[in-house]
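Peer 1: mind looking at a prediction? Sequence and model below.
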Amino acid sequence: MTKKRIISFESGRLIALLAIITLHSQVFMKSPLIFGEPVIGMILNQASRFAVPLFFIIAGYFYYPKLVKSDSKEDVFWQYTRPLLMMWLSWSIIFLLIPFNFTTLLNDGYWAERTNYWSSLLANPLNSLFEGGLVHLWYIPALICAVGIITLLHAFKVEAILLPIALILFVYGCAAGSYVPVTDMEAPIFTRNGPFFSTLLVALGYEIHRRKLTLDSKQSIILAFSGFALFLLEANYLYFFANGAFYHDFLLGTPLWAIGIFLFLQGKPDFGEKLKASTISNDLLGVYLCHLLVVIYFFNIVFMLGVNPILSSLLAVPCAFFISLLVVKGLRKLPFGQLLVR
């Protein structure tokens, strides 16, 4: 029996993936400048930060029925995580071996180009372990950490402490991450990685399904905009008043923002029907895994050709998405394709 797709969630995943590619492509971050700042690029960068949190919530939402319908919680966990681990390891090996910087490669050779990269990873080996061969792969270990904690608590029938534990991890992640200029706290790894943020977001999706929580569209939109407004207020406070960074992956407003979007999608199951996202649903994780390499190569070529930054920004997202999609579809036809894509 084929699994029924919820159109709005598939559309949300597609939009979130495009937002991630926009973020990694640094669209309009060099030009145009308004009052000396790439204002359009800055807005796009900040507005894209809902994407990975939404992925986590959707993952938790669909993990719940898998877990409760099985007598063996351990089997569910391994069935869910084994292909993820396999893809994480396979792509990590590829990213460790394939050169990124064409200029260094042409001038100094393969070994020099790779040695520079390997040295940067070895400078913080524990953090690199929670990421993998390229920075965006952090999503998979973080997701596995989250579902591992949820599975363990469910197996011991102590789900009541799931949200408190997840909230503690999230607050610590903020305190030892973006809020370091305020708290002076330190963490052994970059807190975006591992269980710090992912656990709460996956748990929220899990609990929404478990408790059958819903909101109407208007309430969902208000919640989402409130979370986004809080996120922007935090980012501006940290940058202008605490000497922190301007760009952040997760802040205290992130869960509210992502929950609002998720609940809107849940309440509008036909949202985005014209996008036909379900036709490429199985390819989206593969596109996520390979897209950053495509973006890196795209900008290597753009730099070598001296392409106008506005033109390159306009081309980056569609080029990265469609080339990545072709790569994924090509990998499916290879004998070892199951190691790289689902």
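Peer 2: Structure received. Numbers count the residues shown, from 1 in each chain.
Peer 1: going by C-alpha atoms from here, please, whenever you check contacts or count neighbours.
Peer 2: Noted.
Peer 1: contacts only, for the residue nearest in space to the middle of the chain.
Peer 2: Note on the chain: the residue nearest the mean C-alpha position is Val52, at 3.3 Å, using CA atoms, centre = their mean. Val52 makes contacts with Ala16, Ile20, Tyr139, as judged by CA atoms under 8 Å, 6 or more residues apart in numbering.
Peer 1: ditto for Tyr179
Peer 2: Leu238, Gly244.
Peer 1: also the one 4 residues further on?
Peer 2: Thr183 sits next to Ala175, Ala176 when contact means CA under 8 Å, 6+ apart.
Peer 1: second structure for comparison follows:
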Amino acid sequence: MKRINSVDFMRVVAIIFVIAIHTNPFLPNAFDNSQGNIYLFGLINQLARFAVPFFFVISGYFYSVKINKSNSIESTTKKMALRIAIIWIFWNLIYLFPFYKFYSLLDAGVLEMGNNVLERISYYISHPKILLLEGTSIHLWFLSSLFFSILTTSIFIKFNLNKSLITIAIFLYIIGVLAKAYINTPLGINLHFDTRNSLFLGLIFFVSGYKIASFTPKTKWLKIGFVIFILGLFFHFLEIFILKKYYNTSGNQDYVFATYFMGLGIAIISLSNQNFFNIPFFNYVGQKTLGIYAIHVLLIPILKPFFIKYYHPIFEIGFPIIIYFISLVFVEVLSRNRMLSQILT
């Protein structure tokens, strides 16, 4: 399949923003807890929320392209879902080791490390729903949600229930928002689990990507996508402001209603395939995004103590980029192994 340079470019941008979500730039801390830090943290954290929806939309888009190319829903679904499942299993096994406690376990010794891993295995055996929907690390929910989005979409299109699929995707997204960001409002619903997981967030974006693939990309999509993104960004922050001011809701939300348009807008921009997106470096490293997504959470707690020792405000911006490039090096080296390349690229 011919690669779209602008999609690879936006993959690089999006994964850096995902890393920023996990590294929390300008999170108020012992070095600086000023009001400026609070605002910068909130701005970056919420601006970055377009990234994961973008990845879902693009996945749905290429899923549709592959179906049209192979002319087989079953074979495309089986191949794509099986690959996601293998990657999900592999990284869940890797993240059974609690890297977030890396240095304390290193000091404690091998026996304590082994006990900690066994405790985590026991925990996930006792909580299979958490393992299935979220995984052994905070970011692996994306793979699980993508897997279920692929299966759900395939079933509906197999039986020519496209309208029902769209209706269900919209319904799940609304319920997901009301049970998460809007839980403190009069419309709030308490479902007693995180509706970021499963199909509540992922399905509507995946289905949107699937439907977008029925149109021929045009250069004017750049302007269309930009307008959609800017409107989504404005209303996203407006929702966050209202929820925080009037309903005492955290300003750190995974998604609200307008987040949909942020993710959709960036995806449409990425599909415009404008010439200025054609940058060889981005074209190459964009292909490594899945591996970087999988491995970066492992590196953050290991590397952060070294950098925070020499804290400087520039570190807040630089650290996500440093994590990106170190993750890229790991993926580049490890993917030279034929078996690992299937997991990382």
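Peer 2: Right, received. Where do you want to start? None of these values were measured; they are calculated from a predicted model.
Peer 1: aligned partner of the residue nearest to the centre of structure 1 in structure 2?
Peer 2: Aligning on TM-score structural alignment places Val52 of structure 1 opposite Val52 in structure 2.
Peer 1: how much space between its match and Ala14 of structure 2?
Peer 2: 8 Å (CA to CA, to the nearest Å).
Peer 1: let me see the ranges of the helices in the stretch 151-300 of structure 1.
Peer 2: 162-175, 180-183, 195-211, 217-240, 254-267, 284-305 (DSSP state H, counting those that start in this stretch).
Peer 1: again, but for the stretch 1-150 of structure 1
Peer 2: Counting by DSSP H, counting those that start in this stretch, the helices of the stretch 1-150 of structure 1 are 7-24, 39-47, 51-68, 73-97, 102-108, 110-122, 125-129, 139-155.
Peer 1: coming back round to it: among the contacts of Val52 of structure 1, which one lies nearest to Lys4 of structure 1?
Peer 2: Ala16 (20.5 Å; CA to CA).
Peer 1: save the helices of the stretch 1-150 of structure 1 as CSV, and put in distance to Leu284 of structure 1 too.
Peer 2: Shown next, in CSV, are the helices of the stretch 1-150 of structure 1 (distance: least, CA to CA, whole Å):
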stretch, distance to Leu284 of structure 1
helix 7-24, 7
helix 39-47, 20
helix 51-68, 11
helix 73-97, 13
helix 102-108, 27
helix 110-122, 27
helix 125-129, 24
helix 139-155, 14
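Peer 1: out of those, which comes closest to Ser281 of structure 1?
Peer 2: helix 7-24 (6.4 Å).
Peer 1: mean shift of the closest one relative to structure 2?
Peer 2: Compared with structure 2 after fitting, helix 7-24 of structure 1 has a mean deviation of 0.9 Å; criterion: mean CA distance after the TM-score superposition for structure 1.
Peer 1: and if you look at stretch 287-301 of structure 1?
Peer 2: So stretch 287-301 of structure 1 averages 1.3 Å relative to structure 2 (mean CA distance after the TM-score superposition for structure 1).
Peer 1: so what touches that stretch?
Peer 2: Contacts of stretch 287-301 of structure 1 (CA under 8 Å, 6+ apart): 17, 21, 24-25, 91, 95, 100-103, 136-137, 316, 320-321, 323-325, 328.
Peer 1: using PyMOL, define a selection of the buried residues within those.
Peer 2: To isolate the buried members of the contacts of stretch 287-301 of structure 1 in PyMOL, using 16 or more other CA atoms under 10 Å:
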select buried, resi 17+21+24+25+91+95+100+101+102+136+137+316+320+321+323+324+325+328
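Peer 1: before we move on, the earlier item: got any residues that touch both of Val52 and Ala14 of structure 2?
Peer 2: Common contact partners of Val52 of structure 2 and Ala14 (CA under 8 Å, 6+ apart): none.
Peer 1: give me the neighbour count for Asn155 of structure 1.
Peer 2: Check again: residue 155 of structure 1 is Ala, not Asn. 16 (other CA atoms under 10 Å).
Peer 1: what is the neighbour count of the residue lying closest to Lys268 of structure 1 once chain neighbours are set aside?
Peer 2: Excluding the flanking residues, the one nearest Lys268 of structure 1 by CA to CA, 6 or more residues apart in numbering is Ser8, at 6.5 Å. Using other CA under 10 Å, Ser8 of structure 1 is surrounded by 23 other residues.
Peer 1: what do we get in structure 2 for Ser8 of structure 1?
Peer 2: Match for Ser8 of structure 1 (TM-score structural alignment): Ser6.
Peer 1: now do that match against Phe171 of structure 2, distance only.
Peer 2: Distance from Ser6 of structure 2 to Phe171 of structure 2, by CA to CA: 31 Å.
Peer 1: Ile212 of structure 2 too?
Peer 2: Relative to Phe171 of structure 2, and taking CA to CA, Ile212 of structure 2 is found at 19 Å.
Peer 1: neighbour-wise, which of the two wins?
Peer 2: Higher neighbour count among Ile212 of structure 2 and Phe171: Ile212, with 21 against 13, using other CA under 10 Å.
Peer 1: that one and Gln274 of structure 2, how far apart?
Peer 2: Taking CA to CA, one finds Ile212 of structure 2 at 17 Å from Gln274 of structure 2.
Peer 1: what residue of structure 1 matches up with Phe156 of structure 2?
Peer 2: Match for Phe156 of structure 2 (TM-score structural alignment): Leu153.
Peer 1: contacts for stretch 2-21 of structure 2 next, please.
Peer 2: Residues contacting stretch 2-21 of structure 2 (CA under 8 Å, 6+ apart): 44-45, 48-52, 54-55, 266-267, 269-274, 277-279, 282-287, 289, 292-293, 296, 320-321, 323-324.
Peer 1: buried among these? Make that a ChimeraX selection.
Peer 2: Remark: buried members of the contacts of stretch 2-21 of structure 2, expressed as a ChimeraX selection using 16+ other CA under 10 Å:
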select :44,45,48,49,50,51,52,54,55,266,267,269,270,271,272,273,274,277,278,282,283,285,286,287,289,292,293,296,320,321,323,324
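Peer 1: would you check the span in structure 2 matched by stretch 277-295 of structure 1?
Peer 2: Using TM-score structural alignment, stretch 277-295 of structure 1 pairs with 282-300 in structure 2.
Peer 1: and of the helices of the stretch 151-300 of structure 1, who's closest to Leu334 of structure 1?
Peer 2: Per CA to CA, nearest to Leu334 of structure 1 of the helices of the stretch 151-300 of structure 1: helix 284-305, 14.1 Å.
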